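Trainee: what's the 3D shape of this:
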Amino acid sequence: MSAAPKAIMTSRYHEVYGHWQRDSHGFWAEAAQAIDWMRPWAQVFDPTLDVYGRWFPGALCNTCYNALDRHVERGRGAQPAIIYDSPVTGTKRSISYSGLLSEVRTLAAVLRDLGVAKGDRVVIYMPMVPEAAVAMLACARIGAVHSVVFGGFAAKELATRLDDAEPRLILSASCGIEGARIVAYKPLLDEAIDLARVKPEKCLILQRPQAEASLVKGRDLDWAETVAAARAAGKDADCVPLAATDPLYILYTSGTTGQPKGVVRDNGGHMVALAWSMQHLYGIDPGEVFWAASDVGWVVGHSYIVYGPLIHGCTSILYEGKPVGTPDAGAYWRVIAEHGVVALFTAPTAFRAIKKEDPRAALLAGHDLSRFRTLFLAGERADPDTVQWAEHILGVPVIDHWWQTETGWPVAANPVGLGVLPVKHGSPTVPMPGYDVRVVDEAAKELPANTMGSIVVRMPLPPGCLPTLWKADDRFRESYLTEFPGYYKTADAGFVDEDGYLFIMGRTDDIINVAGHRLSTGGMEEVLASHPDVAECAVIGVRDELKGEVPCGFIVLKSGVTRSPVEIEAEIVALVREKIGPVAAFKLAVTVGRLPKTRSGKILRGTMKKIADAEPWSLPATIDDPAILEEIGEALRRHGLGG
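Mentor: Now for the predicted structure:
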């Protein structure tokens, strides 16, 4: 195994961040030179427009043109744009920039012929197949606003999104494949349309051989047949000029009221931010192979599977598989070696799964990772133990970075393209240009270094972030701007240390109050994860009559551990007492076979807490495997919790 990498001590970060602080408009005008504009902007930022202002008003552009056409025009047509690698179907396919442009032009013509025009919404409900990326780009080409809903979402949840987006057309597939399980999408889609108040005019269905679907006469069209007919007739569609402030897509994130929040992304600022981040944050050059191991249904898939890499002229991996089980815990090493990946972006939970199945990284042997330079982790807090394990086995920088669906690109990171800053385990490092990050108390007063508080961003938000919620300006203000006037509320909690490094300790509702002491569950999880037998963990606060709340830890043991769980649980309790102190009142560790997660890998701590407190709870729409919650309930009842 390789030794852990040494940080590069010289970085241009402070110089670049200082440039943004001194002249934010000049900074973003310079960054915007990476994009091809049909008409320049009237001003870089107009604070009088919409909720808090808009970036590049007056400019005309087209995201699809910047992602495809311009690269073909400038000689990059033969380069692979997307490499589709699907271990669940045994399929691999490389699509060049020229080939992808041809497919997008044809599908865009199909959409146009079906009545879709600029500003119309199109819902995309698809698995991780190339056609999903083609669908997104085809919408962008003609100015339709796409809304990708994660394939396999429950019918009720899909219906709420249909009612909110009011799509003219739905693009879907007959099925998706989750590991070894085939998920039929079409029955879910049919049920959602039945439930929805707003019905689409047409549905274009991609038939997959694993489970073909029956089509509804007069509404559903066969994808392959329709596209083939359009191609035979020589139909294609040119790029439609769009305002930089026109919406590119809507992406729904869960709302506290049960009503999903439609995050809006614009065209101009989005391209500028992604292009800047690919070069300066991820350190990727045009022509290199970048892999975001996520799904197009999540923001990572939008920003760093489809739009970011293609706008920057890279080759993007589109992977239909899992980190383990397709076929084993060496799947990621195979993809990196086979396709010459220089950087991987995935969730920490993926590496915890790999570590659990193959703690000594034996499956890494025999794979040539000589071109691999950087591992990026995001989507949830990257615990130091997982980061250090990855550093040890890979011998490359492991970069934790932090952002949200709402921001669209990283808020805080260690900017590889500017030179790696010294790593502090447990921190996503420092704010990126555009983000003035503060830690404040309940009265929006800034807190001193190393003091836990609410993490906020001084307004205005930079290019690429949401300008508002779909058809819900007031809800946007209430959700993000009202509680801390002058700031965007991230709903994350943490602190900034004396060197300006940011530490994200969890969502604000993950800070528990134990007998008047505010304690971070993230800090406790660090301690649990440091135990040599623990593969994964989660800590929640459960109701306690005496102390208000007390922590409860859940642990998943590494494969091959044969010691008694009771013995390990006792060691965990002692470890927290040693590292954090009696103030934590940590007395309960529960061993479980697995943790409940969303399909994007986030642990469902809020649902676990409701189960522990015997409160009513509903099945989360994004859950990966509902049966896990029953296992959690049984484990809690054995310890006298959960009712």
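Trainee: rest of the way, CA atoms for contacts and neighbours
Mentor: Fine.
Trainee: pretty sure residue 635 contacts residue 595?
Mentor: No: the pair residue 635 / residue 595 is not scored as a contact, 11.5 Å apart, by Cα atoms under 8 Å.
Trainee: Could you look up the SS state of residue 363?
Mentor: Here residue 363 is recorded as helix under DSSP: H, G, I helix; E, B strand; the rest coil.
Trainee: no, scratch that, I was asking about residue 536
Mentor: From three-state DSSP, the assignment for residue 536 is strand.
Trainee: who's in contact with the residue nearest to residue 213 when sequence neighbours are not counted?
Mentor: Closest residue to residue 213 apart from its sequence neighbours, by Cα to Cα, 6 or more residues apart in numbering: residue 174 at 5.2 Å. By Cα atoms under 8 Å, 6 or more residues apart in numbering, the residues touching residue 174 are 184, 185, 186, 205, 206, 207, 208, 211, 212, 213.
Trainee: For the stretch 51-200 of the chain, just list every one of the helices.
Mentor: Assigned helices in the stretch 51-200 of the chain, in chain order: 63-64, 70-73, 97-113, 130-142, 155-165, 185-195 (criterion: DSSP state H, counting those that start in this stretch).
Trainee: circling back to that earlier point, give me the buried entries from the contacts of residue 174.
Mentor: 184, 185, 186, 205, 206, 207, 211, 212, 213 (16 or more other Cα atoms under 10 Å).
Trainee: Identify whichever of the helices of the stretch 51-200 of the chain lies nearest to residue 304.
Mentor: helix 130-142 (11.6 Å; Cα to Cα).
Trainee: Can you tell me the closest non-neighbouring residue to the most centrally placed residue in the chain?
Mentor: In the chain, the centroid-proximal residue (Cα atoms, centre = their mean) is residue 300; its distance is 3.6 Å. In space, and not counting its chain neighbours, residue 300 is closest to residue 294: 6.3 Å by Cα to Cα, 6+ apart.
Trainee: In this structure residue 534 contacts residue 554, no?
Mentor: No: at 10.0 Å, residue 534 does not count as touching residue 554 under the criterion of Cα under 8 Å.
Trainee: quick one more, to check against the first:
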Amino acid sequence: ELTIAVLACARIGAVHSVIFGGFSAQSIADRLQDAQAEFVITCDGAYRGNKEIPLKGVMDDALVQCRFVKKVIVLTRTRTPVSMIKGRDVWWEDEIRKVETQGNPDCPAEIMDAEDMLFILYTSGSTGKPKGVVHTCGGYMVYTNYTFVNVFQYQPGDVHFCTADIGWITGHSYIVYGPLSAGATSLIFEGVPTWPDASRFWKIVDKFKVNILYTAPTAIRSLMGFGTEPLAGTDLSSLKVLGTVGEPINEEAWHWYDENIGKKNSPVVDTWWQTETGGILISNIAGVTPAKPTFATLPVPGVQPVLVDETGKVLEGNNVSGNLCIKFPWPGILRTTYGDHERCRINYFSTYENLYFTGDGCLRDEEGNYRITGRVDDVLNVSGHRIGTAEVENAINMHAGVVESAVVGYPHNIKGQGIYAYVIFTDHNDDVELTKKDIALTVTRIIGPIARPDKIQFVTGLPKTRSGKIMRRILRKIAEGEKENLGDTSTLLDPGVVKDIADGML
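Mentor: So this is what the prediction gives:
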């Protein structure tokens, strides 16, 4: 029904903005307010593994702050009791019935300009509130189709299974628009890959004879932990192409995927792209160009990446690493950030002149292959989800008793990056562990479970320069378990604070 709702919006020329089901009421309200959305489509509840998510209840909490919403369409899914407000809330099934009673009258597709807005998708930045990335009808359609057909070498009749959530860009581009515009069969599943057990993906592949499987390194690492037993008795011979998305894949996970899932005869495409790019920018092309474990390899034809140093000087030749930029537009490039074009300019086009700045660090090997090394700004990649450190800090700072906080990423063997929070807390707290749980709950309430810190360390101070800027580089090193080589701390206001933090390292 989510796919139906998205495509129905596109058909009548309405702009859609899908919100991931794991967000808190506050996160939803922020997005509704920014977009000034007038119509909401939701479910009574949703299933995620053995948990029920009370979607309508969360939405009702969000709507308290959003009086401008005119109608809420509610689909029955979990049959959980919900509040339905007269004049505002209607049941999806009733609305469908009304149309059927009228004899299903034709609903012609609205004729749109190529540059008319298709959707807004909110994504985290390095500062403040999430920003609404805007994609348009023509360019986005052309680019998702072009990249889908070429990168995965789609053949008519192939069954494509992208395991993403439609609430993220991967689901928009490679569950809905890319495959369906190519006439492909797109398979959608509800839930998590480890429930009812870790054979869920493999049983789906076997049952529906999946040809293309596109998933995230996080899922692969999680399933690797269960060994090969869940694969027993499943036939994966239908698979022709494997793909990964969301974060750079580590070598061990790449080989496990290649050997156990692809049986070494399905090319693995390691696709690098972003919410803002609309579709894949750098990837090997299945069976056409060679794969190299941990490398996204080469740009999709037409895409022009460049590496620059801190000053913006373009690094020529191979065996170099720098900041990844794109020097020429492509059809799927974001058009603006909704309601704030200046923010779009500053975020993406002001760091380096006449270049789109990705926010990623990258190296180019001797053969010209690109390998993404991770964000160079204050953005974390947790299980392939993008989370701004500023957002998490703002949420922690709203907790009573917190004076200040600093959030960094650290290596996590399942999620890729975990969230490590350093917190200055005023009150003398008797129960440190309970206080940590309280703070984690505040973050969950304000943003959602995906932003909950994995580790919280109480500190007396943070390493700040004389101008008051937090030196995150030092905090990152400590979070990574490094106590000794912390670099130059002479410019800090109080270098002593660093030793205290290192001594209290979790």
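Trainee: Same question for the residue nearest to residue 300 of structure 1, what's its three-state structure.
Mentor: Recorded secondary structure, residue 294 of structure 1: coil (three-state DSSP).
Trainee: Quick one: residues contacting it.
Mentor: 300, 301, 305, 319, 346, 347, 600.
Trainee: Structure 2: which residue goes with that one?
Mentor: Taking TM-score structural alignment, residue 294 of structure 1 has residue 164 as its aligned residue in structure 2.
Trainee: and what of residue 18 of structure 1?
Mentor: With the correspondence set by TM-score structural alignment, residue 18 of structure 1 falls in a gap relative to structure 2.
Trainee: Near residue 18 of structure 1, how many other residues are there?
Mentor: By other Cα atoms under 10 Å, the residues close to residue 18 of structure 1 number 13.
Trainee: So residue 534 and residue 554 of structure 1 - more neighbours on which side?
Mentor: It is residue 554, of residue 534 of structure 1 and residue 554, that has more neighbours when counted by other Cα under 10 Å, with 25 against 22.
Trainee: got the contact list for that one?
Mentor: Going by Cα under 8 Å, 6+ apart, residue 554 of structure 1 touches 537, 538, 539, 589, 590, 591, 592, 595.
Trainee: Please enumerate the strands of the stretch 351-500 of structure 2.
Mentor: For the stretch 351-500 of structure 2, applying DSSP state E, counting those that start in this stretch gives strands covering 356-364, 370-375, 379-382, 385-388, 402-412, 416-425, 455-458.
Trainee: and the third one, how far out from the chain's middle?
Mentor: Spelled out, it's strand 379-382 of structure 2. For strand 379-382 of structure 2, the separation from the chain centroid amounts to 9 Å (computed by Cα atoms, centre = their mean, to the nearest Å).
Trainee: Just give me the match in structure 2 for residue 457 of structure 1.
Mentor: Matched across to structure 2, residue 457 of structure 1 falls on residue 326, judged by TM-score structural alignment.
Trainee: Would you mind saying which of the strands of the stretch 351-500 of structure 2 lies nearest residue 432 of structure 2?
Mentor: Nearest to residue 432 of structure 2, of all those, is strand 455-458, at 8.7 Å by Cα to Cα.
Trainee: List the buried residues in the closest one.
Mentor: Neighbour counts over strand 455-458 of structure 2 (16+ other Cα under 10 Å) mark 455, 456, 457, 458 as buried.
Trainee: and the second one, how far is that from residue 22 of structure 2?
Mentor: Plainly put, residue 456 of structure 2 is 22 Å away from residue 22 of structure 2 if you go by Cα to Cα, to the nearest Å.
Trainee: ok, now the first one?
Mentor: As judged by Cα to Cα, residue 455 of structure 2 and residue 22 of structure 2 stand 20 Å apart.
Trainee: Likewise for the third one?
Mentor: Residue 457 of structure 2 sits 26 Å away from residue 22 of structure 2, taking Cα to Cα as the criterion.
Trainee: Can you name the two of the contacts of residue 554 of structure 1 that sit furthest apart?
Mentor: Using Cα to Cα, the two most remote members of those are 589 and 595, lying 13.5 Å apart.
Trainee: hang on, the earlier thing: what about the contacts of residue 174 of structure 1, which are in helices?
Mentor: Among the contacts of residue 174 of structure 1, the ones falling in helices (DSSP state H) are 185, 186.
Trainee: Over in structure 2, see which of the contacts of residue 174 of structure 1 survive.
Mentor: Among these, the ones still in contact in structure 2 (both residues aligned by TM-score structural alignment, their matches' Cα atoms under 8 Å) are 184, 185, 186, 205, 206, 207, 208, 211, 212, 213.
Trainee: Can I get these in CSV including distance to residue 274 of structure 1?
Mentor: As requested, those are exported to CSV (distance: Cα to Cα, whole Å):
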residue, distance to residue 274 of structure 1
184, 34
185, 31
186, 33
205, 31
206, 30
207, 33
208, 32
211, 36
212, 37
213, 37
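Trainee: Among these, which one sits closest to residue 224 of structure 1?
Mentor: Proximity of these to residue 224 of structure 1 (Cα to Cα) peaks at residue 206, which lies at 6.7 Å.
Trainee: Residue 73 of structure 1: how many residues sit nearby?
Mentor: Residue 73 of structure 1 has 10 neighbours, counted by other Cα under 10 Å.
Trainee: same deal with residue 479 of structure 2?
Mentor: Residues near residue 479 of structure 2, counting by other Cα under 10 Å, number 26.
Trainee: Find the nearest non-adjacent residue to it, please.
Mentor: Here the residue nearest residue 479 of structure 2, using Cα to Cα, 6+ apart, is residue 410, at 5.7 Å.
Trainee: what's the answer for residue 209 of structure 2, then?
Mentor: residue 238 (5.3 Å).
Trainee: Identify the residues contacting the alignment partner in structure 1 of that neighbour.
Mentor: In structure 1, the residue matched to residue 238 of structure 2 (TM-score structural alignment) is residue 371. Residue 371 of structure 1 is in contact with 337, 340, 341, 342, counting by Cα under 8 Å, 6+ apart.
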